[in-house]
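1. Mind looking at a prediction? Sequence and model below.
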Amino acid sequence: MVDRKDIGSWLEGPGSRSAAPSAYPGERLGMPREGSGSMGRFGRRLVGVVIDWSACQAIAAALFGVPLPFRGVATSTQTLILLAIFALENLLLLGTTGYTLGHRIVGLRVASLDGRTPRPFQALVRTVLLCLFLPAMFWDKDGRGLHDKAAGTVIVRS
């Protein structure tokens, strides 16, 4: 059976098993333990993405007639429209402000590893991988998903 620590070995990169364990998520990246600039935790990130997805569902329902979850089942075309709206929201807002609507509400922002707002290419890579969903399901010891690692970004508290 595959264990989480086995998967973590390739997520962490070479030499991760021999490296000293960090005391808290984000320590290896030079981030504070708590407060502004510390790593965004899973609970906040989950609430943020639920808010984003719900807002995108409302927009898709209003503009394109995509049924809300409690009103019926969307067709595959309607689901693609919803996913396109979600991707557009992420691309535009992350590339300009560094956060989506959901991130802002829960007090998070996406930043480059140098602390700045993500560059357009970083926002693009992160959004494409986030829309694939699977990369967001695997994360390292710092709580960074594969979509954040590939884009060179991190979610921090604002």
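-> Received, thanks. Bear in mind that the values here come from a model prediction, so they are computed numbers and not experimental data.
2. CA only for contacts and neighbour counts going forward, please
-> Noted.
3. And residue 67, how close does it get to residue 74?
-> Between residue 67 and residue 74 the distance is 6 Å, computed by Cα to Cα, to the nearest Å.
4. So for the two, which sits in the more crowded spot?
-> More crowded of residue 67 and residue 74, by other Cα atoms under 10 Å: residue 67, with 18 against 15.
5. Show me where the protein has its helices.
-> Applying DSSP state H to the chain gives helices spanning 4-12, 42-64, 76-96, 101-106, 120-131, 146-151.
6. can you tell which of those helices is closest to residue 24?
-> Closest approach to residue 24 among the helices of the chain is made by helix 42-64 (13.7 Å; Cα to Cα).
7. buried set for the closest one?
-> 44-45, 48-49, 51-60 (16 or more other Cα atoms under 10 Å).
8. alright, now check it against this:
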Amino acid sequence: MSDRQPRWTQTWMDGPRAAGVNLGYPGERLGLPEQGPGAVAGWGRRIGAVAVDWLLCTWAIAGGLLRFQGNDVGVVGLGVFAAEYVLLVSTIGMTLGMRLFGIRVARLDGGRPHVPGVLVRTLLLCLAVPALIWDRDRRGLHDRASGAVVVNL
């Protein structure tokens, strides 16, 4: 018996691209450019931005300025994170971490997100699991539910 997998399992296990299916680049279905400003942001930038925001909200604000300790830092930090997110994304389209990493949240038509969409997006982001399930356009469930996409500046 050969060490190679049969052809039908190899393409199934390797995904549609290995089977010769061209899915296009992330954001193509949304009418976004492949790269540069307005292109769908990569995962490294998105993870970096949320990590900066989370650390800023939990350690600097909840732990330092507000003097919470122990388990309170996580709960208060999540509240501060949610407040920062809603306030900044609904007004300027990005958080401090997003600005640092050169990305922003936009509606599918390119405009700044509306407050109801930002509220839904923030709630789902705080639950974490919806943000970990994404489509081929790099939109998590929280992005899809709010009608938003994260793009490069």
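-> It's in. Computed from a prediction, not measured in an experiment: that's the story for all the values here.
9. out of the helices of the first structure, deepest packed?
-> Compared across the helices of the first structure, helix 146-151 shows the largest average neighbour count, a mean of 21 (mean count of other Cα atoms under 10 Å).
10. Mean distance between it and the second structure after superposition?
-> Averaged over the aligned pairs, helix 146-151 of the first structure sits 0.4 Å from the second structure after superposition, using mean Cα distance after the TM-score superposition for the first structure.
11. Same list (the helices of the first structure) but as CSV, adding distance to residue 140 of the first structure.
-> Conversion of the helices of the first structure to CSV gives the following (distance: least, Cα to Cα, whole Å):
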stretch, distance to residue 140 of the first structure
helix 4-12, 6
helix 42-64, 12
helix 76-96, 22
helix 101-106, 20
helix 120-131, 16
helix 146-151, 8
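12. what's the matching range in the second structure for stretch 118-131 of the first structure?
-> Stretch 118-131 of the first structure corresponds to residues 113-126 of the second structure when matched by TM-score structural alignment.
13. Enumerate residues external to that stretch that contact any of its residues.
-> For stretch 113-126 of the second structure, the external contacting residues (Cα atoms under 8 Å, 6 or more residues apart in numbering) are 78, 82, 85-86, 89-90, 93, 105-107, 130-131, 141-143, 145-148.
14. At the geometric centre of the second structure, which residue sits there?
-> residue 46 (5.3 Å; Cα atoms, centre = their mean).
15. doesn't residue 95 make contact with it?
-> No: Residue 46 of the second structure sits out of contact with residue 95 when judged by Cα atoms under 8 Å, with a separation of 11.1 Å.
16. quick one: residue 153 of the first structure from residue 60 of the first structure, how far?
-> On the measure of Cα to Cα, residue 153 of the first structure and residue 60 of the first structure end up 28 Å apart.
17. same question, residue 139 of the first structure
-> Noted for residue 139 of the first structure: a distance of 30 Å to residue 60 of the first structure, by Cα to Cα.
18. ok, residue 137 of the first structure touching residue 145?
-> Yes: contact criterion Cα under 8 Å: residue 137 of the first structure and residue 145 qualify, at 6.8 Å.
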